[in-house]
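[1] coordinates only, sequence not included:
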């Protein structure tokens, strides 16, 4: 179901104060810059700025068009955007405001991207969108290899020469304008450092989350293209991508990928395709064999032995929940350091970030939106659609472990928009 918005008397008035250029096709270039331009945006050091600038441009273009449509479930995301503003009441200092602003703008920006793409079907068909997401995946994999080769290297972006030194002293700002290739971790007692690929993101967990959400998109492209050569090249690319993926030793990444693959196989079984059992068994056996032979399982267990990240997360989650009970509706607006754990509350997972920063209301709206779109787009028509749909499943599988930055949220929301738009217009997914 979709909700049409137009200036006519029997619909809600929306963006109606501007002289009309009614139904003029929305240009593709803002989305193309966001997706196909992602490698350049990262290399220029614009990752903290470009998403918001592009969102504002999209708003202007939609205002000029006037006639804008949103899918029905999008109103839940609008409610989350509104609630994030309400949570400003918890902000007391300038630094807290900056933390709130970054988190809120991620939610705001991806909401705008979703509405824009939903209304830009004349210029941005699904195969263009899938190609853009594939570009981000390829960037992630290539930089993953660069991280393995040069783990201590930091890219000197043009933006790093523009920002004042006071801002560069902020660790997060520095991670975006002087981005590292990898997280080099040397826990006490370990002989060899763990070089975990992170570029084009500040953290290895962000790399793993992006890989978990984007790899199903690669399989969507594989099943959707008609060129056998392209299919073979993409399959080989997925195999090659396993090297940096394994190096991240991200347990949550494997959980997300496993959930996506299990979902697609389950849907095939529901259609009576019993070959899925054989395919699933071969993939499972091959995956376990690769993880064992490559040393990934041993490395994950070894890192756990030295760092005890599971125990630390459990303590952080418990403390985050206890603090949220003290401000259950609006949360705290941004993360806060938990001194007895050594990690900020409101991090280490999307569920905990939303709960702590925007209260149980913000968390509930986010989960309601994701579950709703999962249900509303259940009746996929093709194998390609199943793979696109599995991105939502992968996201739900890892919301407790990983926090979604703007790119990861963009991947999730644009795949949702593809499913909802295809459902409305019969675009074949």
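    It's in. A quick note: this is a predicted structure, and the numbers were derived from the prediction, not measured.
[2] okay, CA-based contacts and neighbour counts for the rest of this
    Noted.
[3] what's the burial count for the nearest residue to residue 74 once chain neighbours are set aside?
    Nearest residue to residue 74, sequence neighbours excluded (C-alpha to C-alpha, 6 or more residues apart in numbering): residue 369, at 7.6 Å. Residue 369: 18 surrounding residues under other C-alpha atoms under 10 Å.
[4] Check residue 236 too.
    11.
[5] Show me what the helix or strand hosting residue 80 is packed up against.
    Assessed by DSSP states H and E, residue 80 sits inside helix 74-86. On a contact count with 3 or more C-alpha pairs under 8 Å, 6 or more residues apart in numbering; DSSP states H and E, helix 74-86 meets helix 94-118, helix 350-376.
[6] ok, and what's touching that helix?
    For helix 74-86, the external contacting residues (C-alpha atoms under 8 Å, 6 or more residues apart in numbering) are 104, 107-108, 111, 330, 333, 358, 361-362, 365-366, 368-369.
[7] now do stretch 292-309
    187-190, 194, 246-247, 249-251, 291, 310.
[8] now stretch 36-46
    Here stretch 36-46 makes contact (C-alpha under 8 Å, 6+ apart) with 47, 50, 132-133, 135-136, 139, 155, 157-160, 176-179, 200.
[9] Structure two is appended below for comparative analysis:
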């Protein structure tokens, strides 16, 4: 088995090595750690190719920097003062946004030889298997937890913060009274149950692409088995957003299926639905649908978020806030006589609401425009990767109403975006016969060679090197693979693509 190229180790460490990050206490914040070597790779390969639409993400980051000016402000209907928790949350989100920017540029500037598309997809498939294993752990051993090394090293005033603790303290499941009694909701190896639900659906999409669309008979058989096993934690997650997302994915597959394969896919989905309906898991689904009490909590927090965001609609408040009261009482926080008086912070019920409170309506519009633009640009890509990536972009816009993108979810969203970008680069190179960061043409002994940077040389018997450097006068051109000579005069055209040289 060929080892990955050295430049690809950061993304491999993040996706394949995620269980280790989780056990150490880094979890989703590990993307910030691996972004450092990614940035080194980018620095050595500058200037950097930037995808269309990435300017919107950069504007989102710039807006978040401006929103930091409002950290000390308290909008009407909320309480709390500027403290360590608020500053930590702001800094962590800023670092995450920057790390994701680095990650996308890093992935798009690796060559197909260094990181083939299928390899990246299968890395996501490995993380899907890890997620299913964590979900089963949450179902079978919901009380499993331990103190991570990071948690041991951090001072109490940091590790004791509830938000930070969720990120650094590994647990198998959250025990909640969603069904009227204590029941586990799997969350391993992610930060909370809703993150598990969002991530497993996105990873399932890429798992099917890597193991079914690009897999042989054995991989396809394993794909069916593992997808079937995944239904157990998916149902026990009691996650209606996840269930709706899977229904949207099924509808998307049926709509975009080719006429020849559409009926077969529809028949297979119908057979799976019948088998599921005949099983014991349907009772749990029915109980969850009969207990929609969280709707009232969401209604209260979303309404309060909109009211607070209206007082700073352009730049928001930099971080979440706590509202007075909840959907049952004007009392704020849990007390001995009102155990249900607590409520989640404003902006914690979905990425859209988080952006509204942290960055105002401007930030929310930039986020929506970023992912909507990706759908528009890549909708015509009918390859398995193109269709899967477009589906993920659609799920992002659906999940922003019910799931936070932070911390791990945004990493998977942006990796999916990078896969779409890489696919488009590869398609463009194939059509134009030029080289891109994803397509490299090997040098030949004679004739004209196109370098990876897309440098073309003209003349008789001129060979362009990988760096696009040619010498003229005697018609001798030095290629990267060797030296080709020719007779006569040779005119060498060296374009500005010299800046595309990679070390």
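    Arrived safely. Just so you know, these numbers come straight off a predicted model, no measurement behind them.
[10] one step back: of the contacts of stretch 36-46 of structure 1, grab the buried ones for ChimeraX.
    Filtering these down to the buried ones (16 or more other C-alpha atoms under 10 Å) takes a single ChimeraX command:
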select :47,50,132,133,135,136,139,155,157,159,160,176,177,178,179,200
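[11] Tell me the residue in structure 1 aligned with residue 269 of structure 2.
    In structure 1, residue 269 of structure 2 lines up with residue 283, judged by TM-score structural alignment.
[12] can I assume its match sits in a helix?
    Yes - judged by DSSP: H, G, I helix; E, B strand; the rest coil, residue 283 of structure 1 forms part of a helix.
[13] Would you mind measuring from it to residue 262 of structure 1?
    10 Å (C-alpha to C-alpha, to the nearest Å).
[14] From what I see, residue 383 of structure 1 and residue 220 are in contact.
    Yes - assessed by C-alpha atoms under 8 Å, residue 383 of structure 1 is found in contact with residue 220 at 7.4 Å.
[15] Looking at these two, which has the bigger crowd around it?
    More neighbours surround residue 220 than the other of residue 383 of structure 1 and residue 220, with 23 against 17 (other C-alpha under 10 Å).
[16] From residue 126 of structure 1, how far off is the more buried one?
    Shown here: residue 220 of structure 1 relative to residue 126 of structure 1, a distance of 11 Å by C-alpha to C-alpha.
[17] which residue numbers in structure 1 go with stretch 47-55 of structure 2?
    By TM-score structural alignment, stretch 47-55 of structure 2 lines up with residues 67-75 in structure 1.
[18] Start and end of that stretch, how far apart?
    Stretch 67-75 of structure 1: ends 17 Å apart by C-alpha to C-alpha.
[19] do stretch 371-387 of structure 1 as well
    17 Å.
[20] residues contacting the residue opposite residue 217 of structure 1 in structure 2 once aligned?
    Matched by TM-score structural alignment, residue 217 of structure 1 corresponds to residue 206 in structure 2. Contacts for residue 206 of structure 2 (C-alpha under 8 Å, 6+ apart) come out as 121-122, 124-125, 388.
[21] Still touching in structure 1? Go through these.
    Listed in the original numbering, these still in contact in structure 1 are 121, 124-125, 388 (both residues aligned by TM-score structural alignment, their matches' C-alpha atoms under 8 Å).
[22] Return the member of these nearest to residue 199 of structure 2.
    residue 124 (10.6 Å; C-alpha to C-alpha).
[23] Which position in structure 1 pairs with that closest one?
    Match for residue 124 of structure 2 (TM-score structural alignment): residue 133.
[24] my read: its match touches residue 215, true?
    No - counting by C-alpha under 8 Å, residue 133 of structure 1 stays clear of residue 215, with 9.6 Å between them.
[25] re the thing from before, now that we have the contacts of helix 74-86 of structure 1, which one has the most neighbours?
    residue 358 (33 neighbours).
[26] Can you classify the closest residue to residue 375 of structure 2 other than its chain neighbours as helix, strand or coil?
    Computed as C-alpha to C-alpha, 6+ apart, the closest residue to residue 375 of structure 2 that is not its neighbour in sequence is residue 390, at 5.5 Å. With three-state DSSP as the basis, residue 390 of structure 2 sits in helix.
[27] Residue 115 of structure 2 versus residue 390 of structure 2, what's the distance?
    Residue 390 of structure 2 is 21 Å from residue 115 of structure 2, by C-alpha to C-alpha.
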